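> build me a structure from this.
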Amino acid sequence: MNAPTDLPWRSNARPVPGAMLEALRARFGERLSTAAAVREQHGRDESPFPVTPPDAVVFCESTDEVAAVVRLANDHAVPVIPYGVGSSLEGHLLAIEGGISVDLSRMTRIVRLNAEDLTVTVEAGVTREQLNREIRDQGLFFPIDPGANATLGGMAATRASGTNAVRYGTMRENVLGLTVVTARGEVVRTGTRAKKSSAGYDMTRLFVGSEGTLGVMTEVTLKLYPLPEAVSAAICHFRDIGDAVRATIQTIQMGVPIARCELLDVNAVRAVNAHSKLGLREAPMLLMEFHGSEASVKEQAETVQAIASELGGENFEWASTPEERTRLWTARHKAYFAGMAMNPGCRTVTTDTCVPISRLAEIIEASVREADESRLPYYIVGHVGDGNFHLAYLVKDGDAPQRALAEQLSLQMVQRAIAFEGTCTGEHGIGLHKMAFLPQEAGEGTVELMRQVKRALDPKNIMNPGKIFSL
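Predicted coordinates for the structure are as follows:
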């Protein structure tokens, strides 16, 4: 298996016919754009791949409009690439076969809030921050927090998770139902607002994580949670990264219902200090958050503090006010940009393996040794409470040897994760960047089953083609 440094860009390009563009212009007017700047914006994400723009962009404002675009695309066998805010990391939205980018960012309605049932239905362009602003006065929140202010449709498409996943799960556990436009332009609905169902195939879970390759999600029904009575955050520093991870492992194994448990290595701490003016001690650090009643939060925190102290944890500091907590978590969420700011002119090759919690210290320590030996700049952040961590290699833009080295290190880490019965991607998805790893993790037979599903639901291969696996 080779590291994915290059891909066959535009090797199977299917340009949009003039007749289709005319039909789209007649329907959408100025909401159809072929301007170079708009196309380039929709042909880039946060991956290390070059800009690969679509032939045109359509800004849709309803499910019916999405269905109209997809029906035309199906008639002309033209690719369709759903677009939210462009925050994906693995090349999900690059138009490697040309086609139409369907921008859902204007679909921002809260369709139905059922506070008594703790559910909400939103259009796909609603972002997680918008949703939480609009439901806060109901005493509710949506906990899935991947860092970027991503759209909820995009989060469902990539099966996102983030900092709260250790307690609240991922998008897989929190999506109850979907409205999807299929490759034929038909509108289907999956799931219900009930907490469980045994009715037929679980079509909701099939589409969640499908990365736009089976259909375009236009509405998402989600679980909500009551705002906790008490919230407290804490930081704790360690002599080395292994002890920080072992403290996390013991916390999870003891059943402490910690809400967030984030790891930052010394490089990440140094970067966020410079970027967010924090003044944190530059050593491996855990950033934790506890939710519950006043008594339960106090008990959780005392238990974790005792575990950390036994493993050399020092300088346990509390952030009890909302302003202090927000400042810390904002800095954590900006670690990606902080790392790049420390290395101007670089691109990031990011991994996000996830392993059983008992193997987490082993894989991180081995990966750190390899990264140090390579002399490439890097930093580590991780949602270590659920065994997931990110190692970001910073390479000079256009430096082919550095890029190849970073991809080789990423490959070695992924192979180690799979050997530990983990996964090549805990939350970013496969996209383009991790296609070579999927057969090793899932097996050729399983990947062929995925191809059969794809062919059945998308016989003309128009839905975000060339992602997850090749046909």
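
> every contact and neighbour count from this point should use C-alpha atoms.
Will do.

> neighbours of Phe420, just the number please.
17 (other CA atoms under 10 Å).

> can I assume it is in contact with Thr353?
No. Counting by CA atoms under 8 Å, Thr353 is not a contact partner of Phe420; they are 10.7 Å apart.

> what about the residue nearest to Leu311 when sequence neighbours are not counted, which SS state?
Excluding the flanking residues, the one nearest Leu311 by CA to CA, 6 or more residues apart in numbering is Asp243, at 5.9 Å. What DSSP: H, G, I helix; E, B strand; the rest coil gives for Asp243 is helix.

> for Asn315, see how far away Ile235 is.
Per CA to CA, to the nearest Å, Ile235 is found 8 Å from Asn315.

> more neighbours: those two, which one.
Per other CA under 10 Å, whichever of Ile235 and Asn315 has more neighbours is Ile235, with 22 against 13.

> is it true that Thr179 touches Gly191?
No. Counting by CA under 8 Å, Thr179 does not reach Gly191; the two are 9.2 Å apart.

> want to put them side by side, so please do this one too:
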Amino acid sequence: MSAILFSVPDLFDALRSILGERLSTGLAEREQHGRGESYHASQAPDAVCYAQTTEEVAAIVRVCAARRVPIVAFGGGTSLEGHVAAQQGGVCIDLSRMQRIIKVRADDLDVTVEAGVTRQQLNTELRTTGLFFPVDPGGESTLGGMVATRASGTNAVRYGTMRENVLNLTVVLANGEIIKTGSRARKSAAGYDLTRVFVGSEGTLGIITEVTLRLYGIPEVLSAAVCAFRDVQAAVSTVVAIIQYGIPVSRVELLDARTVRAVNRYSRLALVEAPTLFFEFGGTPASVTEQLELTREIAQGMGAVSFEFAADDDARRSLWRARHNVHYAMQAMRPNARIWSTDVCVPISALPECIAETAEDVDKASFFVGMVGHVGDGNFHLGMVVDPDNPAELAEAEALNVRVVERAIRLEGTCTGEHGIGSGKIKFMTLEHGAALQAMQAIKRALDPLGILNPGKVLPQE
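From the prediction side, this is the model:
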């Protein structure tokens, strides 16, 4: 029980009185709830609570707080930095059954949902309204989890990240109190911005149970293009020029040659196996045509070897399906290995230097490494496909990860653009934040004085 000082029968009896059969202590379910989608080993909780309402979450938290039992919130299980590992055992609160879309307010361009609703579910519900929610990290992520990790994804270059698209939250605090962090107003100068405190907090300050989000009109026309280059630096320089020129691309994604090869095999495409940019443009027919032509002109001026339009909506969807499946495409290059996924983000002007130096590191790796990126906002990822039982490979992957992160911070960037800290990147927090880390720790102490919320994540132990 990981040195937890409580009576197991007492805890389970108290939780069962709230949840009934929705309390599980089965080994398989506990292990499933102790891991995400990366190389990090599973660390199972002692019990899994399937909550269905905010009030149930609050009751569970009060039971755990009275016994100083650690609590880990769980959504879709798609995290990449060890966010859901129960390092000290305790209780996992699974929010995936909280799937109500509470209120769509089309006139105000906002919606309130429970934390277990996925982006795909929300957009399916919104189809008849002419609206959509654009933040698209890929995978079957829950919106509560996306808020907790400050997710972004392929549309961030145009629509921003979760930080820009959350209006307010319902949060259960570490003592079981329920609060709302703000209003639905599009701006406010009333007090501290508590919403932004909890966005990206990774379940260490409170448990998010409801989310109010901004919505957007679906563009009249969507069009996509694929553009291949001889080298990664030319591709990245093209993106920088497009952003600086002010072309309002909806998405721009980079895949290096290795990743394109993996995508071709996994998604049965026939892309040129070279550094490649995927573009999407949205707007009126005239504006989309102008965006396409300007982008092609810039790309060809940078030495693009090909520039092809997606012929129709089916071809466009096929491209983005392949991009969203890139994690599994990399995994398929070495089926018995695991992916050590890392990401960094730098100012857009520093992106060519950062990626060029990283590409040199990747070329020297002894295992498959794929590079992908939401390069329109300076964010890129490495997928290092390693044998988790091979200490030499793990050490090599760790060294590559450290070099990439230190390079990004040197260029005034960050150790993670969207994966979050979890337990995997705690070691870089002091390097990136310096004395500001003490202010973060003060917030943690104030909101979670017992240290029971997702312990061992985000902040180094004091």
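
> equivalent range in structure 1 for stretch 165-173 of structure 2?
Aligning stretch 165-173 of structure 2 against structure 1 (TM-score structural alignment) gives residues 174-182.

> what's near enough to touch the aligned partner of Gly212 of structure 1 in structure 2?
Taking TM-score structural alignment, the alignment pairs Gly212 of structure 1 with Gly203 from structure 2. Listed by CA atoms under 8 Å, 6 or more residues apart in numbering, the contact set of Gly203 of structure 2 reads Val72, Ala73, Ala148, Leu453, Asn454.

> what's the burial count for the fourth one?
Other residues lying near Leu453 of structure 2 total 27 when counted by other CA under 10 Å.

> now do the last one
Neighbourhood size, Asn454 of structure 2 [other CA under 10 Å]: 27.

> contacts for the helix or strand harbouring Leu254 of structure 2, please.
Applying DSSP states H and E as the criterion places Leu254 of structure 2 in strand 251-255. Under the criterion CA under 8 Å, 6+ apart, residues 154-158, 235-236, 239, 275-281, 370-376 lie in contact with strand 251-255 of structure 2.

> those residues in helices, which ones?
Ala156, Val157, Arg158, Ala235, Val236, Val239 (DSSP state H).

> what does stretch 413-427 of structure 1 contact?
158-162, 351-356, 359, 363, 367, 388, 434, 437-438, 440-441.

> repeat that for 6 Å
Residues from elsewhere that reach stretch 413-427 of structure 1 (CA atoms under 6 Å, 6 or more residues apart in numbering): Ala160, Ser161, Asp352, Thr353, Cys354, Val355.

> what do you get for stretch 376-391 of structure 2?
157, 252, 337-348, 351, 368-374, 417.

> can you give me the helices in the stretch 1-150 of structure 1?
Assigned by DSSP state H, counting those that start in this stretch, the helices in the stretch 1-150 of structure 1 fall at 18-28, 36-41, 63-76, 128-135.

> equivalent range in structure 2 for the shortest one?
Aligned by TM-score structural alignment, helix 36-41 of structure 1 corresponds to residues 27-32 of structure 2.

> identify each buried residue in the matching stretch, please.
Arg30, Glu31, Gln32 (16 or more other CA atoms under 10 Å).

> and the strands in the stretch 151-300 of structure 2?
Counting by DSSP state E, counting those that start in this stretch, the stretch 151-300 of structure 2 has strands at residues 166-172, 178-180, 207-214, 216-217, 221-228, 251-255, 276-283.

> map Leu405 of structure 1 onto structure 2.
Per TM-score structural alignment, Leu405 of structure 1 is aligned with Glu396.

> buried subset of the ones in helices among the contacts of strand 251-255 of structure 2, written for PyMOL?
Buried members of these, defined by 16+ other CA under 10 Å, are picked up in PyMOL with:
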select buried, resi 156+157+158+235+236+239
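
> would you format the ones in helices among the contacts of strand 251-255 of structure 2 as a markdown table with distance to Cys92 of structure 2 included?
Compiled in a markdown table, these are given as follows (distance: CA to CA, whole Å):
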| residue | distance to Cys92 of structure 2 |
| --- | --- |
| Ala156 | 31 |
| Val157 | 34 |
| Arg158 | 35 |
| Ala235 | 43 |
| Val236 | 41 |
| Val239 | 42 |
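
> if anything else comes up later, I'll come back, but that's it for now.
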